[in-house]
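Peer 1: fold the following, please.
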Amino acid sequence: MIELGPGRGTLMDDILRTFESIAQTRGRIQAVRLVETSARLQEEQKSRLSARVSAELLHWYDRIEDIPKNEDAFTLLVAHELFDAIPIHIIERTARGFQEVLVDIDRTAQTLSTSSLLINNSSPIIDSSPPNPQFSGFRYVLSGPLSPLANTLGNSSPRFSQLEKGIRIEVSPSSWSIARNIGELIGRGGGGAGLVIDYGDDRAFGSSFRGFHKHKLVDVFHQPGLCDLTANVDFAYLKEAFNSTPTNTHGPIKQHEFLTNMGAPIRLHRLLQGAKDDETRERLRKGATRLMDLTGMGVQYKVMGVTSGGKKGQVYPFEM
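Peer 2: Reported below is the predicted structural model:
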């Protein structure tokens, strides 16, 4: 079992509990491998997961590249809300080729908001964040026309060569590398399967980069280092990485569709029947509604499956 970015360990705890409840999988887990760089979160994960499996089965790694490939065991992997936090580059196709959008010091402006950030004073880079009342001191600029990185990123997918001049895209080479490593872990040896769950779509985005502070949308330059920065996931880019490994991809499909196909409404009904009080039932209803909301997480989040080897066949619940 592998999880990338396990947070507090809640999801892996649920997975292990479920596996223990099924006779065919009970006691079959050979190792639980977690990619986590935070020592504090590692301790929290250890405390939670040690109640499910013996301590010697738990392993932590700083990078996915450090995880050993098991040639004899079937590998199951989950990456939930991982790729949205991986760094991106923003590039624009111009008359001079691809140029990268960079951050510069703004020595002239008195106020700055993402609704007024300009590239070459011509086109807005982001228009979704609220104004920042305090001068941040930063602005967006374009790199020079001979940027090796911009050209490399612009040519990293055949889709990007079809972009018209003036179009910007967010590209994450680190995400491509991680996806390829996932494919190597799943596709080699004993085979495997994985799930990638994140917000995004089967396409590139140009203006999804945004900041959050205390659960509120903020300017990306607001208190640098103290707010969370995120961008939508280009699932098509991940698929291109997986295609370079012995794996098949399935989806992505909307989270609402995935959970419905997996029997979430039936599961909720049974949980409500077994709930001890109205407060618990209301909490369960609200939680399920939030996950499957057709105006929120149910459509914003996508789920993509990855399976090992051979000829691609139908895989439930992606192909029905």
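Peer 1: C-alpha only now, for contacts and for neighbours.
Peer 2: OK.
Peer 1: wait, is Thr249 part of a strand?
Peer 2: Yes - read with DSSP: H, G, I helix; E, B strand; the rest coil, Thr249 is one of the residues of a strand.
Peer 1: I figured it was touching Thr307, is that so?
Peer 2: Yes - if you go by C-alpha atoms under 8 Å, Thr249 and Thr307 touch, sitting 6.5 Å apart.
Peer 1: separation between the residue nearest the centre of the chain and Asn243?
Peer 2: Against the mean C-alpha coordinate of the chain, by C-alpha atoms, centre = their mean, the closest residue is Phe83 at 2.8 Å. For Phe83, the distance to Asn243 equals 18 Å [C-alpha to C-alpha, to the nearest Å].
Peer 1: mind checking how far the residue nearest to the centre of the chain is from Val32?
Peer 2: For Phe83, the distance to Val32 - C-alpha to C-alpha - is 21 Å.
Peer 1: and this one, please, so the two structures can be compared:
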Amino acid sequence: MTLAHSLAARIAADGPMRLDAWMAACNSAYYGGEDPLGRDFTTAPEISQMFGEMIGGWIGDLWLRAEKPPLHIAELGPGHGSLMADALRLLGRLPGFMGSAGLHMVETSLALRSIQRARLAGWAAQWHDRVDQLPDDRPLVIIANEFFDALPIRQRRSGKELHVDFAEGLFMPKWLPAAGADAEWSEAAHAIMGHLAGRIAAQGGALLIIDYGYGGQVIESVPLDTLQAVHRGEMVSPFYDPGAHDLTAHVDFSALAAVAHGRGLAIHGPVAQGALLGDLGIAARAEALKLGKPPHEAGSITAALLRLTAPQQMGAIFRAMAVTAPGWPVPAGFGMAASGDSGA
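Peer 2: Model (predicted):
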């Protein structure tokens, strides 16, 4: 039975599905199937090795200034493993680091796990299905790049909540009565953030979130509908052909910051991705990579740099926010953007 038939039968039996249930079912099928990366969308680590190298530098700098504690590095939704492979290439040159660090990948897709294992061959990594399976015996330094945007959301507007119905062979939006203020929110994101923040508060460490979204220190209107579906780089209906498209929504950084602040963590940012990468030295790294390269290769490096950092590309819409345990240093790239109560 296809996912569409299964969902249609579920709706026939139980009535229209709430949006978060629909999104969870669709994305579970989407990521559980063939490798979607590079087919429907491209993430920053796949654009250039520079992205992962900057994250590796961020981790290494934090470890040094935290006085080199034994720790666990974890990545949530690691994709092809490119970010971590590029980060580890840099971290492996840092004396004492790899002997004191465990490596953990939170990934549910068997297809992506296979790709990650090949990419990280030679590193003693462990894979987990859920964040609550991460070890609890050392500080955690967690990277979440384009992870929270794929978590299920709910939408409520004008006294009604968005559901998905099925009629005449088509899935379609259906608004059903529901009490409460107009909002778009993610219970799954809040739950995962709460768990991670609690673990960091207890164990020490930090979490770096990079994603497209809104909120934080910039005053702006809060959107009520950021749900989108992407197929082959083009926007399509979120209700068409379930399981065939990547369903995402913009991340509410203020909501995540409030959860972390409630666990006693320090909040840093959010800042624009371009600003973070710039502070971490990506322009100098690009120049180093271009040395001795023929013009077409040097041009590709420049193009990748612009795609990652230019405001009109990924540099502004993507934001970065870090949270740290009490007593841990302000992470590189945030500086005076750090605050103990930002977004709370």
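Peer 1: and the helices in the second structure, which stretches?
Peer 2: Residue ranges of the helices in the second structure, as given by DSSP state H, are 3-14, 19-32, 44-47, 49-65, 82-91, 110-119, 187-203, 253-262, 273-280, 282-290, 295-309, 316-317.
Peer 1: quick one: closest of those to Gly99 of the second structure.
Peer 2: Nearest to Gly99 of the second structure among the helices of the second structure is helix 82-91; the distance by C-alpha to C-alpha comes to 10.8 Å.
Peer 1: can you find the partner of Ala150 of the second structure in the first structure?
Peer 2: Under the alignment by TM-score structural alignment, Ala150 of the second structure pairs with Ala85 in the first structure.
Peer 1: swap that for Leu224 of the second structure, please
Peer 2: By TM-score structural alignment, Leu224 of the second structure lines up with Gly206.
Peer 1: also Gly77 of the second structure?
Peer 2: By TM-score structural alignment, Gly77 of the second structure lines up with Gly5.
Peer 1: its match: how many residues sit nearby?
Peer 2: Each residue near Gly5 of the first structure was counted by other C-alpha atoms under 10 Å, and the total is 20.
Peer 1: surely it meets Ala79?
Peer 2: Yes - counting by C-alpha under 8 Å, Gly5 of the first structure does reach Ala79; the two are 6.9 Å apart.
Peer 1: re the thing from before, distance of the match of Ala150 of the second structure from Met320 of the first structure?
Peer 2: Distance from Ala85 of the first structure to Met320 of the first structure, by C-alpha to C-alpha: 31 Å.
Peer 1: looking at these two now, which is surrounded by more residues?
Peer 2: Set Ala85 of the first structure next to Met320 and count neighbours by other C-alpha under 10 Å: Ala85 wins out with 16 against 7.
Peer 1: could you find the closest non-adjacent residue to the more buried one?
Peer 2: Thr230 (5.1 Å; C-alpha to C-alpha, 6 or more residues apart in numbering).
Peer 1: Leu142 of the first structure versus Phe74 of the first structure, what's the distance?
Peer 2: 47 Å.
Peer 1: go on, Ile22 of the first structure?
Peer 2: From Ile22 of the first structure to Leu142 of the first structure the distance is 55 Å (C-alpha to C-alpha).
Peer 1: more neighbours: these two, which one.
Peer 2: Under the neighbour definition other C-alpha under 10 Å, Ile22 of the first structure and Leu142 were set side by side, and Leu142 has more, 18 against 10.
Peer 1: the aligned partner of Thr295 of the first structure in the second structure and Gln273 of the second structure, how far apart?
Peer 2: Taking TM-score structural alignment, the alignment pairs Thr295 of the first structure with Gln312 from the second structure. Counting by C-alpha to C-alpha, the separation of Gln312 of the second structure from Gln273 of the second structure is 12 Å.
Peer 1: again, but for Ala178 of the second structure
Peer 2: The value you get for Ala178 of the second structure to Gln273 of the second structure, if C-alpha to C-alpha is used, is 37 Å.
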